[in-house]
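Peer 1: Based on what follows, work out the 3D shape:
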Amino acid sequence: MDDNPTTDYLGTRLRHLLDQLEGDVTRTYTDLGLPDFRPRYTPIIRIVDTHGPQSIRQLATTIGITHSAISQTANQMRRDGLVELHPGTDARHRIVHLTDHTRTLLPTLHAEWNATTAAARQLDAELPYPLSQLVELALQAITDKPLHHRIRDHLHTP
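Peer 2: As a prediction, the model looks like this:
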């Protein structure tokens, strides 16, 4: 091991980066008077606001994360009064609807989303490689060949 943090501690460094980014967005929500709003709510609200009520499955597919993760987030959002969950045509499906309370927050949320997008573009421009593009490329590479397989290719046990 050569103690190069960019490779030896990649997972730790990625978590640190995500914590920094998410923490700053969370602080912005607090500054806007929304101390309980979580950044992970944003994609759900944006999609439902733009495209109307969506099933948990549709949201998971559109956002590109697991059904379970969307379901857990939607349940927390329901407890926070941001969405309502209605049964779909099939009893196993739940449809996410924005509450009236969330609709009143939309102008503030739109302003924050626009500012965050501009800040992310500014960050991308300061880096030798745009972070947003690098993340997409990394996710595709991991989809093509999971890290587990890559590790196994290099693992030599006694």
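Peer 1: all contacts plus neighbour counts: C-alpha atoms, from now on.
Peer 2: Noted.
Peer 1: elements contacting the longest helix along the chain?
Peer 2: Secondary structure of the chain per DSSP state H: the longest helix is helix 100-126. Other helices and strands packing on helix 100-126, by 3 or more C-alpha pairs under 8 Å, 6 or more residues apart in numbering; DSSP states H and E, are helix 10-31, helix 131-144.
Peer 1: Could you list the buried residues of the helix or strand following the longest one?
Peer 2: This means helix 10-31. Downstream of helix 10-31, the first helix or strand assigned by DSSP states H and E is helix 42-51. Applying a neighbour-count criterion of 16 or more other C-alpha atoms under 10 Å, one finds Ile44, Ile45, Ile47, Val48, Asp49 buried in helix 42-51.
Peer 1: Proceed likewise with the subsequent sequence, for comparison:
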Amino acid sequence: MPDLQSPGPHALDPTHESLWRPLRLLQDSMDADIARIYSEERIDGLKPSFVMELLRLHARGPMTITELADSVHRTHSALSQKVAAMRAAGWVRTVVGDDARSKKVMLTDQARRVVGRLAAEWRATEAALADLEAEIPYPLSRVVADIEQALERKTFHDRIAEKLAEDPAWS
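Peer 2: Reported below is the predicted structural model:
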């Protein structure tokens, strides 16, 4: 007979429950499908997470890490790490910027050779997403907009802080 007084493994490890894990797993699966497209086309070493920055550099030309980060709404630190990974994979190179403290990021010849195909993939992916959204009763883009509106009313920080204030384990 089970001991009803002792907590189960889920009580000790709250990570077994996650409302957003399925969304992350779905996005990972979809990114893997995009990566498979690249692999099938022998575009080796390209991660789907690099494409926005590569397309942005193609459209706007060389930018500092700060400019590129601002243009894709990422932090300088996150973009600096991504640029390092893209540089290691051969997609971008960096040169000293206008002042010695900054670096300009630019596409390599390897990236320039495939950037048209990357733009085509971006358009195809957006069209496929539009098709998916047409098949479901409540499109994810609407969910995101609704969540953004709710967070304008009360920030996620404030919502978490309120829940923590109710939890004796936090005090």
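Peer 1: Got a TM-score for the two of them?
Peer 2: The TM-score (TM-score structural alignment, normalised by the length of the first structure) is 0.83; 151 aligned residues with a C-alpha RMSD of 2.1 Å.
Peer 1: Can you say which of the helices and strands packed on helix 100-126 of the first structure is packed in most?
Peer 2: Mean neighbour count (mean count of other C-alpha atoms under 10 Å) peaks for helix 10-31 among these, with a mean of 14.
Peer 1: okay, it sits on what stretch of the second structure?
Peer 2: Mapping helix 10-31 of the first structure onto the second structure (TM-score structural alignment) gives residues 19-40.
Peer 1: which residue is nearest the centroid of the first structure?
Peer 2: Arg40 (5.0 Å; C-alpha atoms, centre = their mean).
Peer 1: leaving aside the residues next to it on the chain, what's closest to that one?
Peer 2: Closest residue to Arg40 of the first structure apart from its sequence neighbours, by C-alpha to C-alpha, 6 or more residues apart in numbering: Thr73 at 7.4 Å.
Peer 1: Can you classify the one you found by secondary structure?
Peer 2: Of the three states, Thr73 of the first structure takes helix according to DSSP: H, G, I helix; E, B strand; the rest coil.
Peer 1: Can you tell me what it aligns to in the second structure?
Peer 2: That one, Thr73 of the first structure, aligns with Lys82 by TM-score structural alignment.
Peer 1: How much space separates that match from Leu26 of the second structure?
Peer 2: 22 Å (C-alpha to C-alpha, to the nearest Å).
Peer 1: cool, His10 of the second structure as well?
Peer 2: 23 Å.
Peer 1: do the same with Leu164 of the second structure
Peer 2: 29 Å.
Peer 1: Then Ala150 of the second structure?
Peer 2: 23 Å.
Peer 1: for Val95 of the second structure, same thing?
Peer 2: 37 Å.
Peer 1: what does Glu17 of the second structure give?
Peer 2: 16 Å.
Peer 1: any idea what Leu82 of the first structure aligns with in the second structure?
Peer 2: Match for Leu82 of the first structure (TM-score structural alignment): Trp91.
Peer 1: ditto for Ser132 of the first structure
Peer 2: By TM-score structural alignment, Ser132 of the first structure lines up with Ser141.
Peer 1: cool, Leu106 of the first structure as well?
Peer 2: Per TM-score structural alignment, Leu106 of the first structure is aligned with Val115.
Peer 1: Show me what stretch 17-30 of the first structure is in contact with.
Peer 2: Contacts to stretch 17-30 of the first structure, defined as C-alpha atoms under 8 Å, 6 or more residues apart in numbering, come from residues Pro35, Asp36, Phe37, Arg38, Pro39, Glu112, Thr116.
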